[in-house]
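Asker: the sequence and its predicted three-dimensional model are supplied below.
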Amino acid sequence: MQWSFLFLSLAATSTALIRFQCSQLVTQRLDPLVTPGMIPSPHVHQIVGGNSFNATMDPKKDMPGESDCTTCQMADDFSNYWTAVLYFKARNGTYKRVRQLANSGFDGAAGGGMTVYYMQDALYDTKQPSKVSAFQPGFRMFIGNVQARTMDEAARFRQLTYTCLETPATRDHETIALPKKVCPAGIMSSLRFPNCWDGKNLDSPDHLSHMSYPSSGTFESGGPCPSTHPVRTSQVMFEVIWDTRPFNNPDDWPLDGSQPFVWSFGDATGYANHADYVFGWKDDSLQKILDTPCYVNCDTARTQSIAEMNKCAQKAVVEEDIDGWLTELPGGHQAEFAPTPEKR
């Protein structure tokens, strides 16, 4: 789909960074971006955001704006954000879903959920001087390679990382592979989307080609957008904290000492980490926030309490056991390290 826009808002000074929590909306096998209409989709996802999430998410029919509530702290954000789900593989070969923890300061968020950022410049830059454009209705994107099982295959997506949490405040020593040691406070996955848009396409066949990372340098270093993708947007980032603490007894880990966690589609390396985003902010609320000087907490943003976020929930349409001790991952997947096509 092709669209053209006048980016008059880029002339304004944009100085905002926002960080907020979203409670869990639902956990099930649906993926309206990669496998629209498929019920169930190949693997389990955990979804947050607006309650109009469904198997198709046709931008012409059921935009996230049709939601009447959102699990996100930003009350005007009816977007949907989702990732795969992490499982623990026991020594006897059975699997158990790893629950999520809310980020520091957001205790009580239902299901743990995730923390979402919209950044114009590096997180540590409190001035956020770059000018950016908000996404447009119908926009969506995907990041990652679900087939990756080696470092070379994951190299394109070095912005998808893990942090072995020694404490809830740990934020250093990121890795692209899943941590190979016990993580006392859990494992955090950080997923950073591209921030350069081609200015025309709200989506693309691979859900990524309409977006790009900087042509040189990095987002954090203020690298320039390539000429093919000249419109600078916020960088969207997810932080998801997986509560691996119940599985931290090394006696339960594989006899060969390998790490025991596996994504819901079978990847036991961590290289295939990926995430999906469907834009759904109400009217121009996101652009107004981005055009207002603020850092993390923005007075111009409408917010809701964690209790209000938790009231917004959705019943799974795919009925299956995703939480018990399972002999195989939902969808028939098994933990594997070698590249194999995902089941369709």
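Answerer: That came through fine. None of these values were measured; they are calculated from a predicted model. Residues are numbered from 1 along each chain as shown.

Asker: from now on I want contacts and neighbour counts done on CA atoms only, so please keep to that.
Answerer: Noted.

Asker: just give the number of residues close to Gln2.
Answerer: 9 (other Cα atoms under 10 Å).

Asker: now do Phe157
Answerer: 24.

Asker: Phe7 now?
Answerer: Using other Cα under 10 Å, Phe7 has 12 neighbouring residues.

Asker: can you get me a residue count around the closest residue to Leu86 other than its chain neighbours?
Answerer: Spatial nearest neighbour of Leu86, excluding adjacent residues (Cα to Cα, 6 or more residues apart in numbering): Trp263 at 4.6 Å. As a burial measure, Trp263 scores 29 neighbours (other Cα under 10 Å).

Asker: any idea how far Trp263 is from Asp203?
Answerer: According to Cα to Cα, to the nearest Å, Trp263 and Asp203 sit 26 Å apart.

Asker: so Lys96, which of the three states?
Answerer: At Lys96 the chain is in strand, as set by DSSP: H, G, I helix; E, B strand; the rest coil.

Asker: what's the neighbour count on it?
Answerer: 21.

Asker: so it sits against Pro260, correct?
Answerer: No: using Cα atoms under 8 Å, Lys96 is not in contact with Pro260; the gap is 10.8 Å.

Asker: for the stretch 201-344 of the chain, what spans make up the helices?
Answerer: Per DSSP state H, counting those that start in this stretch, the stretch 201-344 of the chain carries helices over the ranges 285-290, 306-311.

Asker: show me what the first one is packed against.
Answerer: By that I understand helix 285-290. Where contact means 3 or more Cα pairs under 8 Å, 6 or more residues apart in numbering; DSSP states H and E, helix 285-290 is packed against strand 16-22.

Asker: next SSE after the strand it packs on?
Answerer: strand 24-28 (DSSP states H and E).

Asker: which secondary structure elements does that next one contact?
Answerer: strand 45-49.

Asker: and the angle from the strand it packs on to strand 24-28?
Answerer: Strand 45-49 runs at 150 degrees relative to strand 24-28, counting by axes from the mean of the first three to the mean of the last three Cα atoms, to 10 degrees.

Asker: what does strand 45-49 contact?
Answerer: 22-31, 70-72, 77-85, 113-114, 264 (Cα atoms under 8 Å, 6 or more residues apart in numbering).

Asker: take this one as well and set it beside the first:
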Amino acid sequence: MRSGTVSLRRLPRSRLFILAGIVVALAGFLGWFATGPLNLASADDQPLSQGKPATASSLEGQGYPAKAAVDGDPKTRWSSAFSDPQWIQVDLGAPVAVGRVVLQWERAYATAFEVQLSVDGTNWRTAYTTTSGTGGTQSLTVSGLGRYVRMYGTKRSTGYGFSLWELQVFGSSSGPATATVNPPASPTTTQPTSGGGSSTGTGGATGGTGGTGWVMAPNPVTNVKPSHEVPPNKGGFHEFQANCSVSRSNLADDPIVFPGLPGASHLHTFMGNTTTNAATTVESLTKGQTTCKAKGDLSAYWMPTLLNGDTPVNPVGLQVIYYKAGVTDYRTVRPFPKGLRFVVGNAKNTDADKFLAATEEGFECGNSYKNKNIPLTCPSDRSVQLNIRYQAPSCWDGLHLDSPDHQSHIVYPVDSHTASGWVCPDSHPVAVPKLEFKMAWPVNGDMSKVRFTSGAGPTFHYDFINAWDERTLAAMIEGCIVAARQCDPRGHDGRDDQQPAPYVLNEQYLLP
């Protein structure tokens, strides 16, 4: 035996057991490091996905839930049904700049799959794709903005399902300034589900993650009680029109739901202010121009873009946005505060009856009215357009310019079931104008492929940021709504030729 070597046969049995244990442990560690579940994060680089809500298209059984793939425990796993395709997704709670996704596969891995990102849980962008997956632990470099991160498997490696020990997402919640997401052209890029799984996120037009939650009004309105008085001309008109045309189209920005995040929303069609984008503020609107007739109306109005197939369809010419009294005592209606913003409707709505209740006649085309959804056909006549008249809430809490869901600070009036008619609730006592979008799109004939970028008809919604010149808005409300008139965009009621009402605005649509 050469000097410096040790014969294992001469070692005591106890020392052999110790040495063997060390060898086995080291081999196990190296094997685990090479092929087993591996946490690639350091102590200061923890996965943003850990402990966050997770959903999946299906489960192999109750013992393999989606949450097991984001619990940080390498001994628990998600496993799907035994079919293609299947998916699992995690809701990070807010849009982040995603830089890396780690997939720790069980033996039932995907040979073909995609890693997809979404800011709203509806429209998805592919950040990574492969058709030659090898399983094990895969650390994938991706780049994009996403609140939701999804593994979408299209081909299994075995006869079993897809199975993950861990799905880990790494990135920056603040995100680099260059982080953007390329929006899909239409909702058809959303992958079909199998097993009926769905997202539990609240992105989209209501409940988005943008903004700062409750935003206090600089001049709150307090000590106001809802009016139960019965005014004269109770059943008359109390309104004026804002006639506005499209100012920007097919832009995937939403300064209410996703402020400061360009490209984060589905496509929108904007009216009114010509500068509206993801970076919009009240100050920037005040410096902009408008496509509305009233030059003092610098407000931002927008809605999801209508698609016919994959082709965007914009309203042509001036569209009508009514400013009406939503309460019976129209004399109590006062102007919006500068900077008030809200969202009307819900981009994820599936309740067609609830949608219909907030409209005048539902979707209209030709002689067809009260449609809960976009009709499948309309008369093939050039004069026929798809119409909607959708009404906003008009009772403000008097305290906040915005709320976390962009709706809680302003609600609909309630029916008093008395002579007082419609009144504001005590929680939201300040009566403000009721906006009513009256939109018309030049589509007719076969309507089977007509939809919004948010989805089917009941997902229609619209957004508003008030940037009216304060004196102009106050004069229009006083001269039309409070004065019980039916005014045009100049604040003129021409119904009575014998006693014509005065104009609020001059021929240039400016306040004299």
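Answerer: Great, that's in hand. All figures in this text were calculated on a predicted structure; none of them were measured in a lab.

Asker: sorry, back to before: out of the contacts of strand 45-49 of the first structure, which are buried?
Answerer: 22-31, 70-72, 77-85, 113-114, 264 (16 or more other Cα atoms under 10 Å).

Asker: what's the residue nearest to Leu86 of the first structure aligned with over in the second structure?
Answerer: Counting by TM-score structural alignment, Trp263 of the first structure corresponds to Phe452 in the second structure.

Asker: and that match, how far from Pro442 of the second structure?
Answerer: 14 Å.

Asker: what's the answer for Phe355 of the second structure, then?
Answerer: In terms of Cα to Cα, Phe355 of the second structure sits 22 Å off from Pro442 of the second structure.

Asker: and for Asn314 of the second structure?
Answerer: If you go by Cα to Cα, the gap between Asn314 of the second structure and Pro442 of the second structure works out to 8 Å.

Asker: looking at these two, which is more packed in?
Answerer: Asn314 (21 against 14).

Asker: show me the contacts for the residue in the first structure that that one lines up against.
Answerer: In the first structure, the residue matched to Asn314 of the second structure (TM-score structural alignment) is Arg99. Contact partners of Arg99 of the first structure, counting by Cα under 8 Å, 6+ apart, are 111-112, 242-244.

Asker: mind doing that once more with 7 Å?
Answerer: The contact partners of Arg99 of the first structure, by Cα atoms under 7 Å, 6 or more residues apart in numbering, come to 242-243.

Asker: quick check, the match of Trp263 of the first structure in contact with Pro304.
Answerer: Yes: counting by Cα atoms under 7 Å, Pro304 is a contact partner of Phe452 of the second structure at 6.0 Å.

Asker: Asp405 of the second structure -> the first structure?
Answerer: Checking TM-score structural alignment: Asp405 of the second structure goes with Asp206.

Asker: can you tell me how far the residue lying closest to Ser172 of the second structure once chain neighbours are set aside sits from Val443 of the second structure?
Answerer: Leaving aside its chain neighbours, Ser172 of the second structure sits nearest to Ala97 (5.3 Å; criterion: Cα to Cα, 6+ apart). Here Ala97 of the second structure is placed at a distance of 38 Å from Val443 of the second structure (Cα to Cα).

Asker: who has more neighbours, the two?
Answerer: A count of neighbours by other Cα under 10 Å puts Val443 above the other of Ala97 of the second structure and Val443, at 26 against 23.

Asker: excluding sequence neighbours, find me the nearest residue to that one.
Answerer: Nearest non-adjacent residue to Val443 of the second structure, counting by Cα to Cα, 6+ apart: Gln385, 5.5 Å away.

Asker: same check, this time on Ala148 of the first structure
Answerer: Nearest non-adjacent residue to Ala148 of the first structure, counting by Cα to Cα, 6+ apart: Ala272, 4.8 Å away.

Asker: again, but for Tyr81 of the first structure
Answerer: Spatial nearest neighbour of Tyr81 of the first structure, chain neighbours left out: Tyr277 (4.9 Å); criterion: Cα to Cα, 6+ apart.

Asker: contacts only, for the counterpart of the one you found in the second structure.
Answerer: Counting by TM-score structural alignment, Tyr277 of the first structure lines up with Phe464 in the second structure. Taking Cα under 7 Å, 6+ apart, we find Phe464 of the second structure in contact with 300-302, 341-343.

Asker: now Phe464 of the second structure: how far from Thr286 of the second structure?
Answerer: 14 Å.

Asker: please apply the same query to Ala352 of the second structure.
Answerer: Ala352 of the second structure is 37 Å from Thr286 of the second structure, by Cα to Cα.

Asker: same check, this time on Gly491 of the second structure
Answerer: Gly491 of the second structure is 22 Å from Thr286 of the second structure, by Cα to Cα.

Asker: looking at the two, which is more packed in?
Answerer: Neighbours per residue, other Cα under 10 Å: of Gly491 of the second structure and Thr286, the larger number sits with Gly491, 28 against 19.

Asker: burial count for the closest residue to the more buried one other than its chain neighbours?
Answerer: In space, and not counting its chain neighbours, Gly491 of the second structure is closest to Val504: 4.8 Å by Cα to Cα, 6+ apart. By other Cα under 10 Å, the residues close to Val504 of the second structure number 24.

Asker: counterpart of Val504 of the second structure over in the first structure?
Answerer: Match for Val504 of the second structure (TM-score structural alignment): Thr300.

Asker: ok, now how distant is the equivalent of His268 of the second structure over in the first structure from Thr218 of the first structure?
Answerer: With TM-score structural alignment as the criterion, the equivalent of His268 of the second structure in the first structure is His45. Counting by Cα to Cα, the separation of His45 of the first structure from Thr218 of the first structure is 29 Å.
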